[in-house]
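> Please work out how this folds:
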Amino acid sequence: ADRMPSHVAVIMDGNGRWAEERGLPRREGHRAGAAAAREMVYGALEIGLRHLTLYTFSTENWKRDPEEITTILKGIQREVDEETIRDLDVRQRWSGRPDELPEDLVQTLLSRERRTRTRSGLTLTLCINYGGRDEITRAAAALAQAAREGEVDPHLLGEDDFARHLPCPEMPDVDLLWRTGSEQRTSNFLPWHTAYAELYFTPGYWPDMDRRDLWQAITEYSRRQRRRGGVGAPLTSTENHQPSPHARPDPRH
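Next comes the predicted model:
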């Protein structure tokens, strides 16, 4: 338990490819991906994870076919409308720009934030119409405005000052960034928060994932040493003195 991450962020990749390999329309992949996301919420609650952030729709996703974009956004709207996790101890958050998103979706997301803000279990953040560089640009603009109004001294700025001007200042740093679907890049996802995150890439497509895969990712995290620029803990005696494969067995055992 003392090696549990506090915050896991997930790039849920492979929905479309999962469907195409099965001869299905891509929309079926997104539907299956939504079911996998619900499964991860249950898995996170079961293991006691504090924060789970899901990359749901990026600012770059607007480059896709309009029909697929409509399918994705309608699927997100359906998920938040159905409130499948309504009775769970989950605080729901949204990170992203409202621009271009359907107004009904924006209002529903804001309503879920207000209604669940006092819950103390899992904090689930959906990144919808989110871009990491956009987030940093917006924070820089807010900080410049604050400096112009005399609220901050530009010569005394620190990381905490910048973090307070991010669109979601309450979001903690990410401990583990997990991406499915074989790709090994972070794709403009939470660049500020993942500066020291452990990276974990798996080949399976997102719709095939279930809570056991989340637990496996967390298990892998627990085996790693997080140095953050310092020196790691020394190896234990058992790690330093592994028996030789050719050593004779101890007759006392």
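> Going by C-alpha atoms from here, please, whenever you check contacts or count neighbours.
OK.
> Which residue, other than its chain neighbours, is closest to Pro169?
Among residues not flanking Pro169 along the chain, Ala163 sits closest, at 5.9 Å (Cα to Cα, 6 or more residues apart in numbering).
> burial count for that neighbour?
Ala163: 20 surrounding residues under other Cα atoms under 10 Å.
> Equivalent analysis for the one 5 residues further on, please.
Summarising burial for Cys168: neighbours were counted as other Cα under 10 Å, giving 16.
> My reading is that it is in a helix; is that accurate?
No - assessed with DSSP: H, G, I helix; E, B strand; the rest coil, Cys168 is coil; it does not lie in a helix.
> Quick check: it vs Gly43, distance?
Cys168 is 24 Å from Gly43, where distance means Cα to Cα, to the nearest Å.
> same deal with Ala217?
Note on Ala217: its distance to Gly43, by Cα to Cα, is 12 Å.
> Then Glu68?
28 Å.
> and if you look at Arg114?
Counting by Cα to Cα, the gap from Arg114 to Gly43 is 24 Å.
> what about these two, which has more around it?
More crowded of Arg114 and Gly43, by other Cα under 10 Å: Gly43, with 18 against 13.
> Proceed likewise with the subsequent sequence, for comparison:
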Amino acid sequence: MTSNTLPKHIGIIMDGNRRWAKKRLLPAALGHASGAKRVRSLVETCIRTNIPHLSLFAFSTENWRRPPEEVSVLMNLFASYLQKEVDDMEKNGVCLKIVGDQSKFSEELQDLISRAEKQTQHNTKITLRVAANYGGRWDMVQAAQSWQRANPNASLDSLTENSLAPFLCTADAPEMDLLIRTGGESRVSNFMLWQAAYAEMFFIDTLWPDFTTKQFNEALEWFSKRDRRFGSAAPF
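This next block holds a predicted model:
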């Protein structure tokens, strides 16, 4: 693989934490905790291979439907992750951005997010986006609403793809090149629908806590061999 064949923006749907725990007769909380531990090695691999953007699906707008005790565990795990990892992120050149509707989070969690983002905002080795209380449809709706607020006298007829894009949560990122989903499911589950419009999609049966650096590199190798035409005709 060369730098020209590597993706610039990778998205990952980290699926399988609960099933991983169930197979081991463990509570779901331990599955989520084990999954969180995988993030560090993945970020380090991206830094080593010069992949500048990584987006992780941590908590969707639909995940609030899960049992309240599991949601509480996920929120506590998120807060703990921010507290434990932010210093190392700063040291290792990781710029952390949390994308999604933060209004449903506790004030304490919102404060942790704000501090973590400010502490890492000038880092340039990789931008790590964690999608929390995020949905692709929500992102497009809020982008349209933000565009309208910024252009109160404009007609909707003047709204174009190019004019809407700067209002998306990922306005400062390139479009997604590679979308990986672990856990054996073959769907995008409302994750960055706009951004992944032309992403290559790599589905793997491995549950997220068991997803290895080797398998991540296999996904990169698979991507490097894809013929990406973006809707154009294949050459004769």
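> Quick check: TM-score for this pair?
In this superposition the chains share a TM-score of 0.94, using TM-score structural alignment, normalised by the length of structure 2; 232 aligned residues with a Cα RMSD of 1.4 Å.
> hmm, back to that, mind telling me what element the residue nearest to Pro169 of structure 1 is part of?
Assigned by DSSP states H and E, Ala163 of structure 1 belongs to helix 159-164.
> in structure 2, what residues pair with that helix?
For helix 159-164 of structure 1, the aligned range in structure 2 is residues 161-166, judged by TM-score structural alignment.
> Pretty sure Ile13 of structure 2 sits against Glu185.
No - using Cα atoms under 8 Å, Ile13 of structure 2 is not in contact with Glu185, being 10.0 Å away.
> Looking at those two, which is more packed in?
Ile13 (23 against 14).
> so what's that one closest to, chain neighbours aside?
Distances taken as Cα to Cα, 6+ apart place Arg181 nearest to Ile13 of structure 2, at 4.7 Å, with adjacent residues excluded.
> aligned partner of that neighbour in structure 1?
Arg181 of structure 2 maps onto Arg179 in structure 1, with residues paired by TM-score structural alignment.
> now Arg149 of structure 2
So, by TM-score structural alignment, Arg149 of structure 2 is matched to Gln145.
> show me what contacts Ala44 of structure 1?
Shown in contact with Ala44 of structure 1 (Cα atoms under 8 Å, 6 or more residues apart in numbering): 50, 52, 122, 211, 214.
> Could you check how far it is from Ala9 of structure 1?
Using Cα to Cα, one gets 12 Å for the distance from Ala44 of structure 1 to Ala9 of structure 1.
> Now list whatever residues contact both of the two.
In contact with both Ala44 of structure 1 and Ala9: Leu52, using Cα under 8 Å, 6+ apart.
> Now do the strands in structure 2.
Using DSSP state E, the strands of structure 2 run over 9-13, 53-60, 94-99, 126-134, 178-181, 200-203.
> Just give me the match in structure 1 for Arg24 of structure 2.
Residue pairing (TM-score structural alignment): Arg24 of structure 2 is matched to Arg22 of structure 1.
> how near is its match to Pro234 of structure 1?
From Arg22 of structure 1 across to Pro234 of structure 1, the span is 49 Å (Cα to Cα).
> quick one: which of these two has more around it?
Under the neighbour definition other Cα under 10 Å, Arg22 of structure 1 and Pro234 were set side by side, and Arg22 has more, 11 against 8.
> List the buried residues for the longest helix seen in structure 2?
For structure 2, the longest helix by residue count, based on DSSP state H, is helix 68-92. Using 16 or more other Cα atoms under 10 Å as the test for burial, helix 68-92 of structure 2 gives 70-71, 73-75, 77-79, 82, 86, 89-90, 92.
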